[in-house]
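Q: the sequence isn't on hand, but the structure is:
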């Protein structure tokens, strides 16, 4: 398997570089999750990093390489963007209700 030194930006891994295994297309995974064990023996904290282009070529605008940026707020699995396949016939994700209880407000008729 081929790997590539990929830099990390933001979060606890800022400034570090790790060898990341490349997929069949020669690119690293879209998200990289790093479990960090809890000192008190609780569930581990998961650091989530998202793949972004390092730069673009002048002529064609192709990515020159990849890096990972820290994605704050996704530690507990909230907002799992980019997970799973999206088929054209798949139903869209349900939008959250704007009302606090999730029920329609029928008080002002």
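A: Received the coordinates, thanks. It should be emphasised that the depicted structure is a prediction, and the values quoted were computed from it without experimental measurement. Numbers count the residues shown, from 1 in each chain.

Q: when you work out contacts or count neighbours from here on, use the C-alpha atoms and nothing else.
A: Will do.

Q: would you mark the buried spots in stretch 34-49?
A: Buried residues in stretch 34-49, counted by 16 or more other C-alpha atoms under 10 Å: 46-49.

Q: tell me who's in contact with the closest residue to residue 23 other than its chain neighbours.
A: Residue nearest to residue 23 in three dimensions, not counting chain neighbours: residue 29, with 7.0 Å by C-alpha to C-alpha, 6 or more residues apart in numbering. By C-alpha atoms under 8 Å, 6 or more residues apart in numbering, the contact set of residue 29 is 22-23, 51.

Q: what about versus this one:
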């Protein structure tokens, strides 16, 4: 771990996607762990909105005796969605994408709670 004046970072490898094989210093939080998701904005060559690459934190390995994680690495998430909000019981579910209209749910009665 590199110590840079009170802010700690950890050299973390990246697997898959455009960052495959690279090792970057990632800031760690108060628990000593890097963030669960790492987003990398890549500017568009035509001047449009940037493309965001999303990587998910996974354990690099586990200890033999207790099965605790031995460091972390990031793997590429090609879908790059979710993971940005806490999942509370009262939170609304995320809208489903890719559903075609006319899937047969129109005109069906809903549960009235009787």
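A: On my side now, so go ahead. Keep in mind that what you see is a predicted model, and the values were worked out from it rather than measured.

Q: so what corresponds to the residue nearest to residue 23 of structure 1 in structure 2?
A: The equivalent of residue 29 of structure 1 in structure 2 is residue 35 (alignment by TM-score structural alignment).

Q: can you check residue 65 of structure 1 too?
A: By TM-score structural alignment, residue 65 of structure 1 lines up with residue 71.

Q: in structure 2, which residue is most central in space?
A: Among the residues of structure 2, residue 37 comes closest to the average C-alpha position under C-alpha atoms, centre = their mean, at 3.3 Å.

Q: output the residue interval of structure 2 matched by the longest strand along structure 1.
A: Counting residues, the longest strand found in structure 1 (DSSP state E) is strand 45-56. Mapping strand 45-56 of structure 1 onto structure 2 (TM-score structural alignment) gives residues 51-62.

Q: ok, and what's touching the matching stretch?
A: By C-alpha under 8 Å, 6+ apart, the surrounding residues in contact with stretch 51-62 of structure 2 are 14, 34-44, 68-78, 80-81.

Q: PyMOL command for the buried members of those?
A: The PyMOL command for the buried members of these (criterion: 16+ other C-alpha under 10 Å) is given here:
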select buried, resi 14+34+37+38+72+73+74+75+76+77
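
Q: tell me, how many residues neighbour residue 8 of structure 2?
A: Neighbourhood size, residue 8 of structure 2 [other C-alpha atoms under 10 Å]: 16.

Q: can you find the partner of it in structure 1?
A: Match for residue 8 of structure 2 (TM-score structural alignment): residue 2.

Q: from residue 86 of structure 1, how far out is its match?
A: Residue 2 of structure 1 sits 27 Å away from residue 86 of structure 1 when distances are taken as C-alpha to C-alpha, to the nearest Å.

Q: what's the answer for residue 31 of structure 1, then?
A: Relative to residue 86 of structure 1, and taking C-alpha to C-alpha, residue 31 of structure 1 is found at 16 Å.

Q: so residue 87 of structure 2, which state does it fall into?
A: coil (DSSP: H, G, I helix; E, B strand; the rest coil).
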